[in-house]
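Colleague: For reference, the sequence and a predicted model appear below.
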Amino acid sequence: MNAAFDTYPSLEMAFSDRFRGHNERDWTEWAERHFYDSATAIPPQAGEVWLNRQKLNYRGISDKNAIRHLIAANVDQAFLGEIGSLVDLKRLELECPFLAADLTPLLSLTNLEHLSIDSPRNLSDLSPLLELPRLKTLLITNAKKMPNIEWLRGAHHLEVIGIEGAIDCDYTIQSLAPLAGLRSLRAFLGVSTRLADKSLMPLAECPKLEFLAIARFAPRSAFEQLQQARPDIFCRWFDPKAWGTAALKPIE
């Protein structure tokens, strides 16, 4: 474990922050230095920006070409259209709620490496996101209308995939089979999720997988089987001591 990981209370939290991209973020600093009430208040040279949409306060953000990391909340279609003009964006976090229904503006962000979308209310098909050529991290949270993860088959360029539910609403993954064999996948994040078929073994076929942060959504025997096949993966449920804690109610 390196010095940076030594500052965390657990190895799981250290891995989670690393793969979510939070390990180098100070939220207090972001609130003090990077939060803006409107796009017009953003300096031309600002590289990191946090903006919550209130009426039309986002107008003009398309001209802020220095932005490389944007956190945006309450994004509707018009706001997303302006974000689509920020062609040098590398990291985009679309916070709850995400109201747009057409992802087309994002496809112009050809330099984007990290994308997270929280609570997309009007989307069922997220497959266009796989057209982003440099995307490495894709985190989807509380996508109530997304029927399954079949669209992730062949997403060999992604290194981190997160398919997660919300605190008060678990998301059911029918099967992990679409992830089998993904060549670049290093981490799969599945907090507040359920797994319908209870099989973890598709993950054993991901050669670079090193971190698994999921709910206890399969029998203990399934985790033991995966551990035997891939002892190189870090997963808290590989530790027998972890089974003393509460689990999600299994699907009938």
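Modeller: Perfect, thanks for sending it. Numbers count the residues shown, from 1 in each chain.

Colleague: drop to CA atoms for contacts and neighbour counts, all remaining ones
Modeller: OK.

Colleague: Please, where are all the strands along the chain?
Modeller: Using DSSP state E, the strands of the chain run over 35-36, 48-52, 69-75, 91-98, 114-118, 137-141, 160-164, 171-173, 187-190, 193-195, 211-214, 234-235.

Colleague: what would those strands look like in CSV with distance to residue 12?
Modeller: Formatted as CSV, these follow (distance: least, C-alpha to C-alpha, whole Å):
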stretch, distance to residue 12
strand 35-36, 29
strand 48-52, 27
strand 69-75, 25
strand 91-98, 22
strand 114-118, 20
strand 137-141, 18
strand 160-164, 15
strand 171-173, 21
strand 187-190, 11
strand 193-195, 17
strand 211-214, 8
strand 234-235, 8
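
Colleague: now the ones you listed as JSON lines including distance to residue 81 and mean neighbour count?
Modeller: Converted to JSON lines, the strands of the chain look like this (distance: least, C-alpha to C-alpha, whole Å; neighbours: other C-alpha atoms under 10 Å):
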{"stretch": "strand 35-36", "distance to residue 81": "19", "mean neighbour count": "18"}
{"stretch": "strand 48-52", "distance to residue 81": "15", "mean neighbour count": "21"}
{"stretch": "strand 69-75", "distance to residue 81": "10", "mean neighbour count": "21"}
{"stretch": "strand 91-98", "distance to residue 81": "13", "mean neighbour count": "20"}
{"stretch": "strand 114-118", "distance to residue 81": "15", "mean neighbour count": "20"}
{"stretch": "strand 137-141", "distance to residue 81": "20", "mean neighbour count": "21"}
{"stretch": "strand 160-164", "distance to residue 81": "24", "mean neighbour count": "22"}
{"stretch": "strand 171-173", "distance to residue 81": "28", "mean neighbour count": "21"}
{"stretch": "strand 187-190", "distance to residue 81": "29", "mean neighbour count": "24"}
{"stretch": "strand 193-195", "distance to residue 81": "31", "mean neighbour count": "23"}
{"stretch": "strand 211-214", "distance to residue 81": "33", "mean neighbour count": "20"}
{"stretch": "strand 234-235", "distance to residue 81": "39", "mean neighbour count": "18"}
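
Colleague: take a look at this one as well, against the first:
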Amino acid sequence: MTDLNEFYRHWLHTRRPDVPAFKSAADVPIDVQFAHVVRDKASHRGVGLRSGLRELAAGAPNQDYLEEIGSLENLEYLDLGWPMTATDLAPIGKLTKLRTLRIDSPRAIADFSAIAALPSLERLFISNAKHLRTLDFLRPLKSQLIALGVEGSMYTAQTIATLAPLEGFALEALFLTNTKLEDQDLSPIATMPNIRILGTGINAPRAQFYALRDAKPDLVCQWFDEKAWGSFKDPKPPRSMQ
């Protein structure tokens, strides 16, 4: 399970533990391919000129930082780290080679549609997104995403209306850690032909997990094991059923 998690999550800091960290874009060598650049006021200025960058962890990105990132046409991996104050994701729509996108706590983002226009995107992870309630915007990525995470923070659950927009997706891995499903329905996962791993908290009744286990016996999920439930109880039913 751990190996599968690492493979699909594809984090920069685990794949490249020696990735150089910079406090100022001015210190980033012009030909560097991998970097971690944390913004302090305007210290990000000039990162858009580092055209050789293929993988970037961007700390504290505001809108100006995101505009510069939009100039990095060779970027394949982008981690937009906390605290993210950018208000518009439109600049990432220019990143046609981007394969992995991670967005942590986008508190001011209400429109995620720019993500669906990324032609090379394979892995997408969004966590603690204050204004994200529906997954409808993901529909254009049905045949290209192999890993998806829509997750909450350590203390705040990520509320999602339903997984229905993901029906038939080509996903191999789905991560729903600390995610609250309003309809508590896991059946859309059973329609995913390639699904291998489901990492999730208890966001549906036990019967839902067992039904999914029966439909997808090769799927890896800790809640398929009856012993894992111990004293855990089903979540409260949706309001429509109360």
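Modeller: All right, it came through fine. Bear in mind that the values here come from a model prediction, so they are computed numbers and not experimental data.

Colleague: before we move on, back to that, closest to residue 147 of structure 1 out of the strands of structure 1?
Modeller: Among these, strand 171-173 comes nearest to residue 147 of structure 1, with 8.7 Å by C-alpha to C-alpha.

Colleague: what's the mean deviation for the closest one versus structure 2?
Modeller: Compared with structure 2 after fitting, strand 171-173 of structure 1 deviates on average by 1.4 Å (mean C-alpha distance after the TM-score superposition for structure 1).

Colleague: Could you name the helices and strands sitting against that strand?
Modeller: Applying 3 or more C-alpha pairs under 8 Å, 6 or more residues apart in numbering; DSSP states H and E, we find strand 171-173 of structure 1 packed against strand 193-195.

Colleague: The strand it packs on aligns to what range in structure 2?
Modeller: With TM-score structural alignment applied, strand 193-195 of structure 1 matches the range 179-181 in structure 2.

Colleague: what's the mean deviation for that stretch versus structure 1?
Modeller: By mean C-alpha distance after the TM-score superposition for structure 1, the fitted stretch 179-181 of structure 2 averages 1.2 Å away from its aligned residues in structure 1.

Colleague: which other residues reach that stretch?
Modeller: The contact list for stretch 179-181 of structure 2 (C-alpha atoms under 8 Å, 6 or more residues apart in numbering) reads 150-152, 157-163, 200-201, 203-204.

Colleague: want to throw these into CSV with distance to residue 176 of structure 2?
Modeller: Formatted as CSV, the contacts of stretch 179-181 of structure 2 follow (distance: C-alpha to C-alpha, whole Å):
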residue, distance to residue 176 of structure 2
150, 5
151, 5
152, 8
157, 10
158, 9
159, 10
160, 10
161, 13
162, 12
163, 10
200, 4
201, 7
203, 9
204, 11
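
Colleague: quick one on the thing from earlier: wait, which of the strands of structure 1 is closest to residue 126 of structure 1?
Modeller: Comparing those by C-alpha to C-alpha, strand 137-141 comes nearest, at 9.3 Å.

Colleague: Now that closest one on structure 2. Mean distance?
Modeller: By mean C-alpha distance after the TM-score superposition for structure 1, the fitted strand 137-141 of structure 1 averages 0.6 Å away from its aligned residues in structure 2.

Colleague: Can you check which part of structure 2 that strand sits on?
Modeller: The counterpart of strand 137-141 of structure 1 in structure 2, using TM-score structural alignment, spans residues 123-127.

Colleague: ok now the matching stretch, how far from the chain's centre?
Modeller: Chain-centre distance of stretch 123-127 of structure 2: 1 Å, with C-alpha atoms, centre = their mean, to the nearest Å.

Colleague: do stretch 79-91 of structure 2 as well
Modeller: Relative to the centre of its chain, stretch 79-91 of structure 2 is centred 13 Å away, using C-alpha atoms, centre = their mean.

Colleague: circling back to that earlier point, to residue 228 of structure 1, which of the strands of structure 1 lies closest?
Modeller: Ranking those by proximity to residue 228 of structure 1 (C-alpha to C-alpha) places strand 234-235 first, at 12.2 Å.

Colleague: Packing partners of the closest one?
Modeller: Judged by 3+ C-alpha pairs under 8 Å, 6+ apart, the packing partners of strand 234-235 of structure 1 are strand 211-214.

Colleague: quick check: longest helix of structure 2.
Modeller: For structure 2, the helix that runs over the most residues, judged by DSSP state H, is helix 206-215.

Colleague: what packs against that one?
Modeller: Packing partners of helix 206-215 of structure 2 (3+ C-alpha pairs under 8 Å, 6+ apart): none among the helices and strands.

Colleague: In structure 1, point out the residues matching it.
Modeller: The alignment of helix 206-215 of structure 2 onto structure 1 (TM-score structural alignment) covers residues 220-229.

Colleague: Check how far the matching stretch sits from its aligned residues in structure 2, on average.
Modeller: Mean deviation for stretch 220-229 of structure 1: 0.6 Å (mean C-alpha distance after the TM-score superposition for structure 1).

Colleague: returning to what we had before: going by neighbour count, list what's buried in the longest helix of structure 2.
Modeller: 206, 208-210, 212-213 (16 or more other C-alpha atoms under 10 Å).

Colleague: contact partners of the match of strand 137-141 of structure 1?
Modeller: Contacts to stretch 123-127 of structure 2, defined as C-alpha under 8 Å, 6+ apart, come from residues 8-9, 99-106, 145-153, 158.

Colleague: Equivalent analysis for stretch 4-17 of structure 2, please.
Modeller: 19, 55, 57, 123, 147, 173, 197.

Colleague: Tabulate these (a markdown table), appending distance to residue 222 of structure 2.
Modeller: Formatted as a markdown table, those follow (distance: C-alpha to C-alpha, whole Å):
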| residue | distance to residue 222 of structure 2 |
| --- | --- |
| 19 | 32 |
| 55 | 32 |
| 57 | 30 |
| 123 | 22 |
| 147 | 18 |
| 173 | 14 |
| 197 | 10 |
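
Colleague: Of these, which is the nearest to residue 42 of structure 2?
Modeller: residue 57 (16.4 Å).

Colleague: Return the residue of structure 1 aligned against residue 66 of structure 2.
Modeller: Under the alignment (TM-score structural alignment), residue 66 of structure 2 maps onto residue 80 of structure 1.
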